[in-house]
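[1] Predicted structure and sequence below. I'll ask about it afterward.
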Amino acid sequence: MHDAAFAADPHQVYDRLRAHGPAGPVELAPGVDATLVVGHEMALRVLQNSTLFARDARRWKALNEGAIGLDSPVLPMMAYRPNCLFTDGAVHLRLRKAVTDSLARLNVTRIRRDVEPIADYLIDQFSERGRADLLNDYAKLLPLLLFNKLFGCPADIGDTLTSAMSAIFDGKDALRANEELTACLMELIALKRRRPGDDVTSWLIQHPAGLTDEELKDQLVMLMGAGVEPERNLIGNALLLLLSPDTSGRDSGLLVEEAIDDVLWNETPIANYATHFPVQDVDLGGVVAEANTPVVISFAAANSDPALAEARRKHSKGAHLAWGAGPHACPAKDPAQVIAVTAIEKILNALPDLTLAVPEKELAWRPGPFHRALVALPVVFSPTPATRMVSALQNRTGSAAAEQPLPSVPASAASAGRQEPARKKGFWSSFLDIFRV
């Protein structure tokens, strides 16, 4: 599940496994074996039975025995962290309540208010060029910058957070990036303990669960990890569907919300995840998963299970597993969909003649066992002036300051998502220079 063939056509693996039962053996990365659940009913059985199927990766037998190297590319997604994803029982309930209660304080109006200026800022970076990579110039950066806003990051911390998370997602010097990420989040937590604000970090600190600094740091990492990569893929895959000449998405009157539903069913942004570790040997429809070995849920395969043919045809929202199920189901599915809808509507309205720059068949999918993610989404369009941020400022403040020229981020950085030298501003500090919200 880690090569280019799987990335190009993952369903050939799912179909092959399904021919023999609801689960089967796979290799997630070189030397990392797991059992992949591909049947919808079996996936629900695992997701909903926290007594038999634990999430605590400290149970992982092969890792504990040293059979898996600490440099394995799947460890950042599978190794234990003391957060909601990797805990069980009372500990999980305590951490999850702090997270869900904090996220519940976000409403649709606030999310749209936060997304729109970020979208304007990013579109202004490339609108005059008449071409862009909507994945790396837009879908990737928007959720990163949004989390800076939701976390209440000042400029320097936000720049480090953005560059470190980009490096981790791209597999670029991940150890150094993780150290930078940890340091900047601990700095943010110390700042918010001294000066709380109207943001998720402060809400987590103030929650009656009484999270320690280490627990706070790990919940913030979890929120970014669970929000940025899936959101990037949801926005990118939905934009591909809307721009695809094969589906004639916009020409056929396909609504943005309908495109997102289609993606959740058919190009599930996080296709395979929710690693469980059986507390004892367990029969998964003819395949025995040994105790303390990884059992991974294929949300994508479960969604394509022939048993769900009618629900899939109707795009029944209650049937697909893109948001998971059971005690670890995604607590932020509603905000995630609002973010995606707002981001997609903003760019389609700003650049109404967006067109794929290459034939769809030439687009590549990023290898990896967990995600369904494009490498890039190149588009062309009629160049337009980079004045969206000016308009947004005028609409909000009516200030003459809105007439001032806007600083910009180098196009090379926007395309690559690389950390710029210290003398240059990062995305978040550049955004705050323009629009301090």
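    That came through fine.

[2] From here on, just use CA atoms for contacts and neighbour counts.
    Will do.

[3] ok, which stretches of the stretch 251-400 of the chain are helices?
    Ranges of helices within the stretch 251-400 of the chain are 256-266, 299-303, 309-313, 333-350, 388-397, based on DSSP state H, counting those that start in this stretch.

[4] Please pull up the helix or strand immediately following whichever strand or helix holds residue 159.
    Following DSSP states H and E, the helix or strand that holds residue 159 is helix 155-170. Note on helix 155-170: by DSSP H and E, the next helix or strand toward the C-terminus is helix 174-194.

[5] next, the one to line up against it:
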Amino acid sequence: MNSPSLNGPHNDAAQAASGGCPVRSAAPGGLTRLYGPEASADPHNIYAQLRKQFGSVAPVLLEGDVPAWLVLGYRENKRVLDNPRQFSRDSRIWRDWEEGRIESTSPLIPMLGWRPDCVSQDGEPHRRLRGAVTDNLQALAARGIRRHVTHFANKQIDAFADAGRADLVAQYAEYLPMLVLTRLFGLAEGEGRRLATSCAQLMKGGEDAVAHNERIMQVLGELAERKRAEPGSDFTSGLIEHHAGLDEDEILSHLRLVLITAHNTTSNLLARVLQLILTHTTRLAGLVSGQLNVSAVVEEVMWNTPPLAVLPGRFATADLELGGQRIKAGDLLVLGLTAGNLDPEIRPDAGVSIHGNQAHLAFSSGPHECPGQGVGQAIIETAVDVLLHRLPGLRLATPAGELTATASTWEMRLDRIPVEFTPQPAAV
């Protein structure tokens, strides 16, 4: 198979491999779209059908019918993530971009476009920039993140505690991580909700993605200017003052990277953890009694519903073979983290407990593995502990089967978690 193109061998492969088995969300040329209403309705079915047709690596279309390879196999995902010399994160070698087929206004650009940050580079430039990020994240952790989470968690709960009912997505998980991040970044608390909305819209893609990205950059640009004049003990000041000597563009790009990634993944993961706790009463009872800790629940969610379903993206540095497909230099690959975690080759029975096994793909892998795992874990564990302590009798207010989620190319987010509990006064 040659490189993914709308008019080339991709179509031949789709027809030859299908064996008459239709794929939902198919474009006119026979390729499968990872975006749009049909793809959003049932992404797991699409992953399964693609695996059945193509195996561990499948040709797909992203927004704007941009061709890419979706990596479905666990081992193939690991190979791509662990080998930056073969699969670079530098989108400047993306052939469709080089040859002018991707507009600068494409909704893919906020997710895939090159920036002067550690995610967009490999080798020594990556190590230099990543060092600045990890040093400052570790400094924040040392100062104590949990007190900020406790403060904002109680503040969120105070808004609905006396009502005896709430939606734990819209009134808790959707905004809590961003409120914590505003404090860690040195931003005004009032910016939190607007930034959370822009981050969510950017991940959804669509025509507003670029505008929301510009809004985020404007806020962060103003923040960096303020912190140069009045530094403090926050992540922004730490980047500005770091010995790696980041320039202005590098500072802004890393503020954007950490803000968007940390908020979107943590808010989605928090909602999924709450869903698992509330739909499996043994988990809830175990947490309340102290026989189970939150980290075990988080680990289970990381395997079965990771916060990023599909990770953007890698670019082949040379012609090579992956999962039985012939990948061409400059081809775009996107990493199916959910599909890889559920790969029947490594999990023939997805219902079997994976307790204690942290080999999931949810944090990525290799040189670009997420450096903010500890921050996210602290936010989620504290948020769950505060919620269970504050709201006795917490339970779902709707049958578990009626909980719905909305998917985009990159993630699948719960729409709502309606709950009931014994009404409580606001915290003093």
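    Thanks, I have the structure now. The structure presented is a predicted model; accordingly, all values stated were derived computationally and were not measured.

[6] Among the helices of the stretch 251-400 of the first structure, show me which one is buried the most.
    Of all the helices of the stretch 251-400 of the first structure, helix 299-303 carries the top mean neighbour count, a mean of 29, counting by mean count of other CA atoms under 10 Å.

[7] which part of the second structure lines up with it?
    For helix 299-303 of the first structure, the aligned range in the second structure is residues 337-341, judged by TM-score structural alignment.

[8] what does the matching stretch rub up against?
    Identification of contacts with stretch 337-341 of the second structure by CA atoms under 8 Å, 6 or more residues apart in numbering yields 44, 47, 71-75, 77, 303-306, 308-311, 347, 360-362, 364.

[9] Now it on the first structure. Mean distance?
    Comparison of stretch 337-341 of the second structure with the first structure after fitting gives an average deviation of 1.3 Å (mean CA distance after the TM-score superposition for the first structure).

[10] The alignment partner in the second structure of residue 267 of the first structure: neighbour count?
    Residue mapping for residue 267 of the first structure onto the second structure gives residue 305, with TM-score structural alignment as the criterion. When neighbours are counted by other CA atoms under 10 Å, residue 305 of the second structure registers 22.

[11] Likewise for residue 117 of the first structure?
    Under the neighbour criterion other CA under 10 Å, residue 117 of the first structure is assigned a count of 21.

[12] What's it aligned with over in the second structure?
    Using TM-score structural alignment to pair residues, one finds that residue 117 of the first structure aligns to residue 151 in the second structure.

[13] swap in residue 230 of the first structure?
    Counting by TM-score structural alignment, residue 230 of the first structure lines up with residue 265 in the second structure.

[14] Am I right that its match sits in a helix?
    Yes. The secondary structure assignment for residue 265 of the second structure places it in a helix, going by DSSP: H, G, I helix; E, B strand; the rest coil.

[15] quick revisit: could you pick out the buried ones from the contacts of stretch 337-341 of the second structure?
    Using 16 or more other CA atoms under 10 Å as the burial test, the contacts of stretch 337-341 of the second structure include 47, 71-75, 77, 303-306, 308-311, 360-362, 364 as buried.

[16] For residue 411 of the second structure, list the residues it contacts.
    When the contact criterion is CA under 8 Å, 6+ apart, the partners of residue 411 of the second structure are 203, 307-310.

[17] Recalculate using a threshold of 10 Å.
    Shown in contact with residue 411 of the second structure (CA atoms under 10 Å, 6 or more residues apart in numbering): 40, 43, 203-204, 264-265, 268, 305-311, 338.

[18] In the first structure, which of these still touch?
    Among those, those whose aligned partners also touch in the first structure, counting by both residues aligned by TM-score structural alignment, their matches' CA atoms under 10 Å, are 40, 264-265, 268, 305-311, 338.

[19] Go through these and flag which are in strands.
    Among those, the members found in strands (DSSP state E) are 310-311.

[20] Can you add distance to residue 248 of the second structure and give the kept ones among the contacts of residue 411 of the second structure back as CSV?
    Putting those into CSV (distance: CA to CA, whole Å) gives the following:
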residue, distance to residue 248 of the second structure
40, 38
264, 24
265, 26
268, 30
305, 36
306, 33
307, 30
308, 29
309, 32
310, 30
311, 27
338, 35
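
[21] now, which of the kept ones among the contacts of residue 411 of the second structure sits nearest residue 127 of the second structure?
    Closest approach between these and residue 127 of the second structure, by CA to CA: residue 311, at 20.4 Å.

[22] so that closest one makes contact with residue 119?
    No. Taking CA atoms under 10 Å as the definition, residue 311 of the second structure is not a contact partner of residue 119, at 11.8 Å.

[23] OK, contacts around residue 132 of the first structure?
    When contacts are counted by CA under 10 Å, 6+ apart, residue 132 of the first structure is found next to 123, 125-126, 138, 354, 356-357, 376-381, 411, 414-415.

[24] Among these, which one has the most neighbours?
    Counting neighbours by other CA under 10 Å, residue 138 leads the contacts of residue 132 of the first structure with 27 neighbours.

[25] Aligned against the second structure, show me the partner of that residue.
    Match for residue 138 of the first structure (TM-score structural alignment): residue 172.

[26] next one: residue 313 of the first structure
    Using TM-score structural alignment, residue 313 of the first structure sits opposite residue 353 in the second structure.
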